[in-house]
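1. sequence first, then the predicted structure, then my questions.
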Amino acid sequence: MRLLELAKAFQAGKLQKWIYWRLVREKMKILTELQEVLVWNSAAERIEIRTDGIVFVHARGGGGADGIRCYMDFEETISRAEAEFSMRGDYEQEDFDFLRELLPENGVIFDIGGNVGIFSLNLAQESKELQIYAFEPLPTTYRKMQANFQLNPTLATKVKSYNIGFSKESGNAVFYLPGASEAASMHPNEDDYYSLESTPEGEYTGRIKMQEVHCKIDTVDNFCAVHHISSVHILKCDVEGAERDVLLGARQTLETSHPIVYAEMLRKHAKRFGYHPNEIIDYMRGLGYCCTTFRNHGLVELSEMTDETQEVNFFFLHQKHHADILKQHLTEN
């Protein structure tokens, strides 16, 4: 019996007080386990149980302030907030620390594949004046992004958000939203782990779900032209396999702005789109970029991705325009 059902049964006189208290105690013990995790995980400040949802508060703010706040979403297989609460250390933290060093004053950052806004909110915490653009094509996910922005109103003022996706052409596209409400893509991810449907309470229904959603898409080059954005300094791209198409639609921006590109590349996602990540590496090489990644706490160049490549996140740095960065950070592996 769920806790609310217990409370209603007791209120209706269907449970003796001592039975009710004992059953409630069993339900409430999980709170002590959560408190243990808060003590153990230095990145976690607290969890707030509110009438409008459950909020995770990071312990990353400066000057005693809270870090970013975000809703835990139990409809997802595992939400980002849930992961950051329960796992000590973030495998992407080294990437973010490096990116933080490269942020220019008044820099323009594109967060392509913004999901629920965590990456943009993390950037908005930086003391530098930044112009952050967050893009998320799925209407349901975009609404979750807006909800997280509302939890962080001061940070959200630094972010402009758009309910669109990017590809190699403008128009409309069908995205496939799996039952886990994450990892949506223009080519469906048929992994049962992502396709299992969950209830808002986090219970699996046992059903496989794949929803088709029609979304607006644009090219980076066209968006920059329409919005009079003359330069992009950092372009983050995490779009579940569509990275190649996004970068093809950003060719003019890459050739004129020479942004640092921080992209996810997974062979399994690229395969659904009919290409290998090496096509991205070759394309970017043709534009004067080299592909780098962190390995053994050092930045190394990756000339090609092989079956032995374990990294999934990569920095593309321009050989000429980012020469100082490469000279300072690139190491021999």
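-> Yes, it's here.
2. for the rest of this, base every contact and every neighbour count on C-alpha atoms.
-> Will do.
3. list the contacts of stretch 150-158.
-> I68, R69, C70, L121, A124, Q125, L130, Q131, I132, F149 (CA atoms under 8 Å, 6 or more residues apart in numbering).
4. buried stuff in it?
-> Neighbour-count burial for stretch 150-158, counted by 16 or more other CA atoms under 10 Å, picks out L151, N152, L155, A156, K158.
5. out of those residues, which are inside helices?
-> Counted as lying in helices by DSSP state H, out of these, are L151, L155, A156.
6. closest to R295 among the residues you listed?
-> Minimum distance to R295 across these is 31.8 Å, recorded for L155 (CA to CA).
7. gap between that closest one and G61?
-> To G61, L155 is 11 Å away according to CA to CA, to the nearest Å.
8. what's the overlap in contacts for those two?
-> Joint contacts of L155 and G61 (CA under 8 Å, 6+ apart) are Q125.
9. want to compare, so here's the second one:
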Amino acid sequence: MKQALKTLYSHLPLKRELFTVLRSVYSPPKSVYQHLHFRGPFTVPMGERKFLIHHYGTNVENILFWEGLSETSPAVGSDWEGVSLALWMKLCQKSRFVLDVGANTGVFSLIAKTMNPAAEVHAFEPVTRVYERLCANNKLNGFDIHCVEKALSNFDGQAEVYDTFDEHTYSVTVNKNLHDPWIKTRKVIIKTVRLDTYLEALGGNPKIDLIKLDVETHEPEVLEGMGPYLMHSRPPMLVEVLSDEIAARVEELVKDLGYLYFNISEVGKPRHQKHLSKSDHFNFLLCDQSRAAELGLET
């Protein structure tokens, strides 16, 4: 019966149009709007700015539809990355060369181009069906994001990921299966590239201004693959840190580069720490003292 009702709901017409009108006059709590989903493109308001994104029926897209984004309080009360997104929006304004590593459907890339249309944005997503959605969102907005169907790593070649059979996935890891043992997975071969290899092929010795790094414990390998570009650019980085082990490995790679570490709990202001650790939620912001001051972060 429950599945029959879900199927009936999925085929109801004009849900997007109805919910768009509802959104303009009423802000339902998450306990309500989590059931109010649809499929199709919609506008994500960002204060005076906006971008388009396809709704594929996922929780992230539902949060963006019902709560929107702002530099001060995006997605407040949601279980997604509201504070991280607010920091990202501010950082994008002065960033002309941006890397979205583990881009998924491209939310962070879309924000970067919306906040700074002149920015050169490179988005890396190795899972084919997810990459296709990234490309679709890029095309929907008429953006010129460089969408790359590869995983960044510390070697050029191929690797394995363990993908689920779900319509969409937010979590695969290079050469690791981090899924719970009862989840059915399949081994998929993907392409990998070092960032220094990728940038050298572009030419021009670009200076990286900003990185989002969300690759499910493969963050140290991505940083290793930056080669001289890490020291050369020393960009602010929004980095997922899921364990103390990953924290220690990341810190070892950046410890002499002038970075401060801010633990993002997604509730309240990010907290400065002397050393990296497992994040209170998912992410840390790594940046220097001057950028921390611009963001109003306390050290």
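-> Alright, I've got the coordinates. On a predicted model such as this, the values are computed, not experimentally measured, just so you know.
10. so what number do they get for TM-score?
-> Once superposed, the chains reach a TM-score of 0.76 (TM-score structural alignment, normalised by the length of structure 2), with 273 aligned residues with a CA RMSD of 3.6 Å.
11. thinking again about what came up before, most neighbours, which of the contacts of stretch 150-158 of structure 1?
-> Compared across those, C70 has the highest neighbour count, 28 neighbours, by other CA atoms under 10 Å.
12. what is the equivalent residue in structure 2 for that residue?
-> Correspondence of C70 of structure 1 to structure 2, assessed by TM-score structural alignment: I53.
13. elements contacting the helix or strand hosting its match?
-> Element membership of I53 of structure 2, judged by DSSP states H and E, is strand 49-55. Applying 3 or more CA pairs under 8 Å, 6 or more residues apart in numbering; DSSP states H and E, one finds that strand 49-55 of structure 2 contacts strand 40-46, helix 59-67, helix 107-115, helix 128-141.
14. name the stretch among the ones you listed that sits most buried.
-> Of all these, helix 107-115 has the most neighbours on average by mean count of other CA atoms under 10 Å, namely a mean of 24.
15. residues in structure 1 aligned with that helix?
-> Using TM-score structural alignment, the residues of structure 1 aligned to helix 107-115 of structure 2 are 118-126.
16. off-centre distance for that stretch?
-> Its chain's C-alpha centre and that of stretch 118-126 of structure 1 lie 11 Å apart, by CA atoms, centre = their mean, to the nearest Å.
17. what does that stretch rub up against?
-> 61, 68, 70, 100, 111, 114, 130, 132-134, 149, 155-156, 158-159.
18. from these, which is closest to L235 of structure 1?
-> Minimum distance to L235 of structure 1 across the contacts of stretch 118-126 of structure 1 is 6.5 Å, recorded for D111 (CA to CA).
19. what helix or strand is the closest one on?
-> Of the helices and strands defined by DSSP H and E, D111 of structure 1 is found in strand 107-112.
20. after superposition, how close is that strand to structure 2?
-> In the superposition with structure 2, the average deviation recorded for strand 107-112 of structure 1 is 0.6 Å (mean CA distance after the TM-score superposition for structure 1).
21. contacts for that strand, please.
-> 119-120, 129-136, 165-166, 231-239.
22. what does A86 of structure 2 correspond to in structure 1?
-> Counting by TM-score structural alignment, A86 of structure 2 lines up with D97 in structure 1.
23. residues of whatever helix or strand its match lives in that come out buried?
-> Under the criterion of DSSP H and E, D97 of structure 1 resides in helix 93-101. Residues D95, F96 are the ones in helix 93-101 of structure 1 that count as buried (16+ other CA under 10 Å).
24. that helix vs structure 2, average distance?
-> Mean deviation for helix 93-101 of structure 1: 2.7 Å (mean CA distance after the TM-score superposition for structure 1).
25. distance between that helix and the chain's centre?
-> Worked out by CA atoms, centre = their mean, helix 93-101 of structure 1 lies 15 Å from the chain centre.
26. for it, packing partners?
-> With contacts defined as 3+ CA pairs under 8 Å, 6+ apart, helix 93-101 of structure 1 has no helix or strand neighbours.
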